[in-house]
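Structure here, sequence nowhere to be found:
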């Protein structure tokens, strides 16, 4: 098969966060793909974060699922598409015939394109007749959806990114924007540089990299956001800041919302005590908000991922409704989505409690509208099972078949061990994926190879309602197919009409036409201007924000903002204040588990790392999972920085390395979400997470799980850099990341190693006649060895009873050399760089590969005082800017050492 890419630059969209950056992909003569930001795309204007910039490193076919597979006698074997489709369609049909449509389910993903999502929703709700289709977007933004629907009457984000440029105050709530949405963060940073008087407020229990930009950081007690914003609502009302004309003409429910806000939240001092913030800081926030008309309040997972997430969202929206700060430039509540097409999934009804085109399952007129348009034999009549309840139903046996598409619930779901029990018991597990081996795929009865980014074609919608094209620039690998096509193939095999799509363009056109069907202005989601696009018009579609219409000249007209006319989507056209009674997180207090676990992302990784884990430059910043905790808590619980510890809850446990990041309050710990069964022995944080959910949105409580931390005792620590894969069955703890031409393994063991050389040779698979250089200090337990093939390093291992192992960066650089020098060989055995080769230290700037030691050395030797000076000297911080907060810290630390 010809795997040559299309021989010209293609404009597409980044597949990571909800910022929705435009990218260009250009083939190079050596077969690589050059990725750059699309300067014409409104979301990023040519900028990319390091994850987006590294996309070219993730498109290889290593580990790809390229052919269908079916399970027989406990083992998967390659199968034809004909057999695989029949296995899926026949299995679903048999279960439906015996147990009814609610006995089957789809669990899909914000990684899907809108066209994929549309066909999945149509199949389940309109033809199978069940609403048992939910998405991993349930885990990150469903509270925002529920809050929008309660306040506005539909899932509507009022503003756009341009509003950040126009604001006089930006409040970031539960959002480490610097790491999770770097391009949007850099937009805010540029605003601050241009207008220093703009106030930046960060509300987050942790002091994250985002706080380095803030004028004010409120480190609220986890779970107290409703207290904080109810207090703000009460303060604004008492201060006379409300927009009475707007409230009277365009809202309902203020009295009830204010009554709820008076309970425990009328006194700012009481709010400060409950939220554990300084009263002066709280009043600075309240006073600043009251005095500033153009305020953007942007919120993300720290708000949504809570058993009170929907109330948190509405408590924020209430403050904007009270002041009338919505629908106008530079102001409003703003939900920042986590995935590239979380918004597109919402447009087509991808959640279990929604219908396509922003219509409602509990509305008989809406159900009739959708069924009539689809000419479908039936329509789901009630909401389906949301993610957590779905997997509980699978374990209970009421759902007997599940089709998982483009997601890895064995890692990402809360109480992930329960997900494992569910998949083990499920009669039929189908998985569509691009990767052959994931934690979830291990339980599949049928594996279906899907197209990946760069191969598939369709649309995505970002956080500001901007629809963009994601275009193919790579050929189809193996037998992979588009997800919409796989779904349509199964639907037709099940005997359903209505799935004769021949392209993503055909799917999109049907999606657009549904948005205007029986829509006489009643539904704000409206793609009238995109109906009837030709294939060429679809291929060349420029980014546009919905609602979309056409002007008199036929040109597309998007909508930057909603509610400028003060009309909302409730039947009476008015917005709703929602009474939000403060309440503690579910399972908040547990004497046996005295610490509170918070989870989230790290800077350079994405979800469960099936894509980012392929890019070596993305592994350098954070190479393994960690437990971030306060030094006093570490002392209290008998664990030390740099050593391994076990975190456990009532639902599960995991092991990772303790660190003191300096941003965590006493009583809390933070663990990243990314590591899985392919990248670590025991680091799936989902096994710990509290499965309590918000009663309205069904979103789980990822930010508040009672846990305990204890020492994970080991006898030795080691790391290996190896060009070949290792078998690690006998190692008590390990983590694996991809380097440039090698894999890096961090490991630890419990048993004493008496024959270290023999053990190391066995682990690395080295024969007796190999070129093997080693050093051993038997009394100290230290062992070092290097395996050389020809003149090139093949593998190296460093072992010690302590954690003080040599720096990895300079060792990794040796793998780029075609031959080892004598000094290199001596340095390998000495455990440190010798001669002219320098240890650059852990990576700070992943875009340009600049290490911490390099930055600190330049600061000291060249008397650098500012980030721009560091950038001019080393390039660090000059691309996506994600590392700028860390560079600021290094500047302060280096200057402090010099002053001492």
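Sure thing, it's come through. Computed from a predicted model, the values in this text were never measured in an experiment.

going forward, measure contacts and count neighbours with C-alpha atoms only.
Noted.

for the strand or helix carrying residue 892, packing partners?
According to DSSP states H and E, residue 892 maps onto helix 884-899. The contact analysis (3 or more Cα pairs under 8 Å, 6 or more residues apart in numbering; DSSP states H and E) places helix 884-899 against helix 852-861, helix 867-874.

Please repeat the previous calculation with a cut-off of 10 Å.
Judged by 3 or more Cα pairs under 10 Å, 6 or more residues apart in numbering; DSSP states H and E, helix 884-899 is in contact with helix 177-180, strand 843-845, helix 852-861, helix 867-874.

Counting neighbours, show which residues of it come out buried.
Under the neighbour-count criterion of 16 or more other Cα atoms under 10 Å, helix 884-899 has 884, 885, 886, 887, 888, 890, 891, 894, 895 buried.

I'd like to check the angle between it and helix 852-861, please.
On the basis of axes from the mean of the first three to the mean of the last three Cα atoms, to 10 degrees, helix 884-899 is oriented at 50 degrees to helix 852-861.

Tell me what angle helix 884-899 forms with helix 867-874.
90 degrees.

So what's the residue count around residue 439?
Residues contacting residue 439 under the criterion other Cα atoms under 10 Å number 16.

Which helix or which strand is home to it?
Residue 439 is part of no helix or strand when elements are defined by DSSP H and E.

Residue 411 is in contact with that one, correct?
Yes - between residue 439 and residue 411 there is a contact under Cα atoms under 10 Å: 7.0 Å.

related to what we said a few turns ago, now the buried residues of helix 884-899 as a markdown table including distance to residue 457?
Output for these, formatted as a markdown table (distance: Cα to Cα, whole Å):
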| residue | distance to residue 457 |
| --- | --- |
| 884 | 35 |
| 885 | 36 |
| 886 | 37 |
| 887 | 39 |
| 888 | 41 |
| 890 | 43 |
| 891 | 45 |
| 894 | 49 |
| 895 | 51 |
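
Name the nearest of those relative to residue 874.
Distance ranking of these against residue 874, using Cα to Cα, places residue 887 first at 11.4 Å.

Just to check, the closest one is in contact with residue 867?
Yes - with contacts counted by Cα under 10 Å, residue 887 reaches residue 867, the gap being 6.6 Å.

residue ranges for the helices of the stretch 101-250 of the chain, please.
Counting by DSSP state H, counting those that start in this stretch, the stretch 101-250 of the chain has helices at residues 114-121, 142-152, 162-166, 177-180, 182-194, 225-238, 244-250.

and here's the other structure:
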């Protein structure tokens, strides 16, 4: 009997001088550091040497700290055009943006191990379509899997209505994939039984930001560095967005003495660093953030430290909002949710009167409930707003999920008000926004058909359908789950898991034949009997949604396996190039959706490659934070594709929204709500679209 053990690699090959060099970005956190992939054939045994003239880096080895040294985790062997190739994946050492020191997080530094290699843990990747027959997932052809899925879907929609067909999907993946999925679900199937990975309904996670007029990702990374005081709530960027901390926030602390306040329950590594360098830790008891934020705001206005000029120039009174200036007009979700202004203050003075009249926001009470020393809360208010020698501090506010997922409405409304009174708007070093979780790859393939939702709030108003309760109630007869676990990512309750089990494996109608017609007939009977058919589309077999409940599995190609576009937390658009073959028969989401949609009789899904999807999606991006339509316009003028044009920006990319100047030059947007930005006096020309978020709120 032998014991398996791991033998680490002792040698890593250097890429030779003629290795292919492909740009990409890290696939993990929101920061999306720029990377370069060095690729060359295994055949022939060619490798680079230690002298500058012998390797693709053009440097002599050994190299300086943070130089292009190759660790074992940065090397892998993949298939390219069916032949084994070495790949070495390193952060771009010439990067001028994002990871400006050519550094990476520990996660990103090991991203070469994400590539499929059957001799490594990625051997578990899905490589072929699967279908559950006799209770066992068995390999089948793409044609069989797609034909069965389409036939059952057509039946479910025809007999039980489009609300019986659910699509639960990632919102964060690549623009080409999310566009295809939303076009299919929202425009073609036109189902309201649709939700993203992080919520049971397509709703805002930060409604307070929306009401105040703040975009979640308005700031640039430079702004986080340039702030004189930075208030961070609900995250430690060092732990979760390492390069954002080390390349930007940490440099702000070191170079100009930024004072950083972190409100998190744990004393993390980031907290320890901040405290050591003159910052402040608000050791909040989970769930009490709202009291602390409003206590800080109350202290600021009681002492007259609010940014009076900013408030005078940029904050609406009730008449302004009700008349259609800024957020809060009566045709927006804001007024519907607040019962026609019942809870709306009349402006800053009215809000000040309200917050100073609430006992729960008194310093002593907030300190007692939150567990934070009252002296620290007072210190935070001073650091954020108290003028020194007549000069106000440049304060920015950063939030993330630990803050807004606990009480998203109350917390984000409170932090928006605090941000407003300290002048954190759209000026260099004075911003408010999210730090970010996943990268931003959502594209607008279709509009959510809210009016079809059977769920309502008092009166005639409809709300987005809750896909969890709809499924538990037995109304979902077919569930198409894409890139998410559903059960674990939602309430993760025994009730939801038990209901999945009951509606799928617990239903008497189980496939026990390899005949396509019999398979289709069986799954139709299950749906008609009150059961549910499940399609799971993912890169790995996930438990339990795929392993236990799915009837059909679609294997997906991902990062490095097709050409994709995506943006990071400062809206920086870049190409994520294909550099190796997808495992087995795995296909990208856009291809799978396109094939399924065509079999269901929907038109407009006959894309030949990911660039065609990207170009179709470009128009739908107009006016949003990632607006890349003008990149396509420029590409067509030059006889290029959208992907080719964006690729010219390399790892630098370009920040959305993208505008085109009169001479054809493409210009990105450093920050949204930029009150210092000067737009053309004549307004948007040609195909340009300027959203009011460019310079206003």
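Looks like it arrived, so ask away. Every value quoted in this text rests on a predicted model; they were computed, and no experiment measured them.

Can you give me the TM-score here?
Scored by TM-score structural alignment, normalised by the length of the second structure, the superposition of the two chains gives a TM-score of 0.71; 534 aligned residues with a Cα RMSD of 3.0 Å.

Count residues in the vicinity of residue 513 of the first structure, would you?
18.

Please say which position in the second structure it maps to.
Residue 513 of the first structure maps onto residue 619 in the second structure, with residues paired by TM-score structural alignment.

part of a helix, is its match?
Yes - per DSSP: H, G, I helix; E, B strand; the rest coil, residue 619 of the second structure lies within a helix segment.

Quickly note the distance from it to residue 632 of the second structure.
Remark: distance between residue 619 of the second structure and residue 632 of the second structure (Cα to Cα, to the nearest Å) = 9 Å.

any residues in contact with both of those two?
Common neighbours of residue 619 of the second structure and residue 632 are not found (criterion: Cα atoms under 10 Å, 6 or more residues apart in numbering).

And stretch 19-26 of the first structure, what's buried?
By 16+ other Cα under 10 Å, the buried positions in stretch 19-26 of the first structure come out as 19, 20, 21, 22, 23, 24, 25, 26.

Over which residues of the second structure does that stretch lie when aligned?
Against the second structure, stretch 19-26 of the first structure falls on residues 31-38 (TM-score structural alignment).

ok now do the counterpart of residue 244 of the second structure in the first structure, which residues does it touch?
In the superposition onto the first structure, residue 244 of the second structure corresponds to residue 184 when matched by TM-score structural alignment. For residue 184 of the first structure, the contact set (Cα under 10 Å, 6+ apart) comprises 18-19, 21, 43-44, 47, 49, 161, 164, 177-178, 190, 336.

preserved in the second structure, out of the residues you listed?
Shared with the second structure under both residues aligned by TM-score structural alignment, their matches' Cα atoms under 10 Å, the contacts from the contacts of residue 184 of the first structure are 18, 19, 21, 43, 44, 49, 161, 164, 177, 178, 190, 336.

now that we have those, which one has the most neighbours?
Going by other Cα under 10 Å, residue 21 tops those with 29 neighbours.

all strands of the stretch 351-500 of the second structure, in order?
Listed in chain order, the strands found in the stretch 351-500 of the second structure under DSSP state E, counting those that start in this stretch are 395-399, 426-427, 430-434, 478-482.

which residues of the first structure does the last one align to?
Right, strand 478-482 of the second structure. With TM-score structural alignment as the criterion, strand 478-482 of the second structure aligns to 401-405.

Enumerate the positions of the matching stretch that are buried.
401, 402, 403, 404, 405.

again with stretch 115-131 of the second structure
So stretch 115-131 of the second structure, judged by 16+ other Cα under 10 Å, has buried residues 115, 116, 117, 125, 126, 127, 128, 129, 130, 131.

do the same with stretch 131-141 of the second structure
131, 132, 133, 137, 139, 140.

hang on, the earlier thing: okay if I get the helices and strands packed on helix 884-899 of the first structure as a markdown table plus distance to residue 219 of the first structure?
Shown next, in a markdown table, are those (distance: least, Cα to Cα, whole Å):
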| stretch | distance to residue 219 of the first structure |
| --- | --- |
| helix 177-180 | 15 |
| strand 843-845 | 25 |
| helix 852-861 | 27 |
| helix 867-874 | 26 |
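
quick one: which of those is nearest residue 564 of the first structure?
helix 177-180 (27.0 Å).

Average offset of that closest one relative to the second structure?
In the superposition with the second structure, the average deviation recorded for helix 177-180 of the first structure is 1.3 Å (mean Cα distance after the TM-score superposition for the first structure).

Need the max-distance pair from the contacts of residue 184 of the first structure.
18 and 190, at 19.8 Å, using Cα to Cα across these.

any idea how far residue 291 of the second structure is from residue 368 of the second structure?
Plainly put, residue 368 of the second structure is 10 Å away from residue 291 of the second structure if you go by Cα to Cα.

of the two, who's got more company?
More neighbours surround residue 291 than the other of residue 368 of the second structure and residue 291, with 22 against 11 (other Cα under 10 Å).

give me every residue that touches the closest residue to that one other than its chain neighbours.
Take residue 291 of the second structure and drop its neighbours on the chain: the residue closest to it by Cα to Cα, 6 or more residues apart in numbering is residue 366, 5.4 Å away. Applying Cα under 10 Å, 6+ apart, we find residue 366 of the second structure in contact with 288-296, 359-360, 372-374, 377.

let's see 8 Å
291, 292, 295, 360 (Cα atoms under 8 Å, 6 or more residues apart in numbering).

longest helix in the first structure, by residue count?
The residue-count maximum for a helix in the first structure (DSSP state H) belongs to helix 81-99.

picking that back up, quick one: closest of the strands of the stretch 351-500 of the second structure to residue 499 of the second structure.
Among the strands of the stretch 351-500 of the second structure, strand 478-482 sits nearest to residue 499 of the second structure (Cα to Cα), with 12.8 Å.

Contacts for that closest one, please.
The set of residues external to strand 478-482 of the second structure that reach it, using Cα under 8 Å, 6+ apart, is 153, 156, 164-170, 527, 532-538.
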